[in-house]
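A.B. asks: What would the 3D arrangement of this be:
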Amino acid sequence: MSTSMPARAVRLLAGLALFGVSVGLLVRADLGLASWDVLHQGLAARTGLPMGLLVNGVALVVLLLWIPLRQRPGVGTVANVALVGLALDATLALLPPVGALVGRVPLLLAGILLNGVATALYLGARLGPGPRDGLMTGLAARGLPIGRVRTLIELVVLAIGWLLGGTVGPGTLLFALAIGPLVQYLAPRFTAPAPVRPAPTGVTPPCPA
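C.D. replies: Below you'll find the model as predicted:
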């Protein structure tokens, strides 16, 4: 049975909100940024432009990469840009910086796990991936394992960001290595069933086996 549109919308919004929370946890852990944020920070250091502006600029470039992959943006693509930042800012406002390492390590692990759950949730809503995840799903649609694709993208972005001067820490490497297998494991468990289309007029639908 297919999942209703309201249920898929709730899944999308919950996933995007949790994604913002997960990024906030990683920021407060202060043990290394996620790969894309290392790239954004490195670009900011090289150009002198605000990091937030570069986040949007990189998203636009990534969307252009969708064209040869025949990916189409959806409601989730737009919502990704609007909601994740709000959830991130709210998390940082509510969660003060943590000084002790014994408190930062659990934040790091929770942030990575929550990021995997959030990604699986909003991708599973089937309402359009975010710009960066659309690149991942587009490549996976060409027959590549989604876990390997995600890991490869994270490592390439991480390397470029580090060469540009972005901050890399142990949490960065752990995120890059763990997020692909996490998404690969969780995505099938959070994916909404595809909508069932009615049979054309005059055609008798097949009986269930």
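A.B. asks: use CA for all of it now, contacts and neighbours both
C.D. replies: Will do.
A.B. asks: how many other residues sit next to residue 102?
C.D. replies: If you count neighbours by other Cα atoms under 10 Å, residue 102 ends up with 9.
A.B. asks: OK, contacts around the spatially most central residue of the chain?
C.D. replies: Among the residues of the chain, the one closest to the centroid is residue 119, at 4.8 Å (Cα atoms, centre = their mean). Applying Cα atoms under 8 Å, 6 or more residues apart in numbering to residue 119 gives the contacts 15, 16, 19, 183, 187.
A.B. asks: What separation is there between it and residue 46?
C.D. replies: Per Cα to Cα, to the nearest Å, residue 119 is found 30 Å from residue 46.
A.B. asks: Ok, residue 171 next?
C.D. replies: Residue 171 is 23 Å from residue 46, by Cα to Cα.
A.B. asks: what about those two, which has more around it?
C.D. replies: Neighbour count, other Cα under 10 Å: between residue 171 and residue 46, residue 171 has more, with 22 against 11.
A.B. asks: And this one, please, so the two structures can be compared:
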Amino acid sequence: MGDTHALGRRLPQLFAGLGLYGASMALMLRSGLGLDPWDVFHQGLQRVLGLTVGAWVTICGALVLLLWIPLRQRPGLGTVANVLMIGAAMDLTLKLVGAPQGLPARIALMAGAIVLNGLASGLYIGARFGPGPRDGLMTGLHRRTGRSLRLVRTGIEVTVLVAGVLLGGTAGVGTVAYALAIGPLVQLFLRWCTAPAAPETAPAAPDTAVQTPRKG
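C.D. replies: Here you go, the predicted structure:
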């Protein structure tokens, strides 16, 4: 009974978190003040090759997931849902929400999007259905290379950020604000959003240093 009740919470929480994550990414884009490193890359691909930004979120997520194979990473339900849902939620939000007028409105939208992203990350990570593809790439490289998580994550994000800027993606104050705020926000929301483990298993607290969000 307890397992059924927990699953009844965790599944909706997972899907709500992923949907809100895609929406928050779209709001960041609409603010026009800069994106997180991966989305700078996705936007750059969209500007050079066409398709939508959300489509590139999905395509890149699937390609990164393929890199799990040599790293011997195992995807969970949350990993697959991450690939399928976030880009679609982003494109849907972009169709519904236009760009705000005036700098104060853009700053407010950027700030709200970052907070929403923190909440969304807490929801989907706290549902405990597995990391997103980009987080799994980071942890897999950490395990195979022996390098610190901080170094591996920084290397990946600097690489995609530079590539995205070269492709024409938007980096700016929002990029810096996201980098500074998202870790503390995710840690805060995880306190409220982490679903309890089944009684027969030892509770495992999410590793916020590992899973501080990447579309997964």
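A.B. asks: Tell me which residue of the second structure lines up with the residue nearest to the centre of the first structure.
C.D. replies: Under the alignment (TM-score structural alignment), residue 119 of the first structure pairs with residue 121 of the second structure.
A.B. asks: Check the mean deviation of the helix or strand that contains its match from the first structure.
C.D. replies: In this assignment (DSSP states H and E), residue 121 of the second structure forms part of helix 103-126. Following the fit onto the first structure, the mean deviation recorded for helix 103-126 of the second structure is 0.9 Å by mean Cα distance after the TM-score superposition for the first structure.
A.B. asks: same check, this time on stretch 182-192 of the second structure
C.D. replies: Stretch 182-192 of the second structure, aligned to the first structure and superposed, deviates on average by 3.4 Å (mean Cα distance after the TM-score superposition for the first structure).
A.B. asks: What residues of that stretch count as buried?
C.D. replies: Buried residues in stretch 182-192 of the second structure, counting neighbours by 16 or more other Cα atoms under 10 Å, are found at 182, 183, 185, 186, 187, 189, 190.
A.B. asks: mind listing what's buried in the top helix by length along the second structure?
C.D. replies: Assignment by DSSP state H gives helix 2-31 as the longest helix of the second structure. Neighbour-count burial for helix 2-31 of the second structure flags 10-11, 13-15, 17-31 (criterion: 16+ other Cα under 10 Å).
A.B. asks: now for the helix or strand following it, which elements pack on it?
C.D. replies: Downstream of helix 2-31 of the second structure, the first helix or strand assigned by DSSP H and E is helix 37-49. Contacts defined by 3 or more Cα pairs under 8 Å, 6 or more residues apart in numbering; DSSP states H and E place helix 37-49 of the second structure against helix 53-66, helix 149-167.
A.B. asks: What angle do helix 37-49 and the longest one make with each other?
C.D. replies: Translated: helix 149-167 of the second structure. Counting by axes from the mean of the first three to the mean of the last three Cα atoms, to 10 degrees, helix 149-167 of the second structure lies at 30 degrees to helix 37-49.
A.B. asks: What is helix 149-167 of the second structure packed up against?
C.D. replies: Against helix 149-167 of the second structure (3+ Cα pairs under 8 Å, 6+ apart) you get helix 37-49, helix 133-145.
A.B. asks: With that, I have no additional questions.
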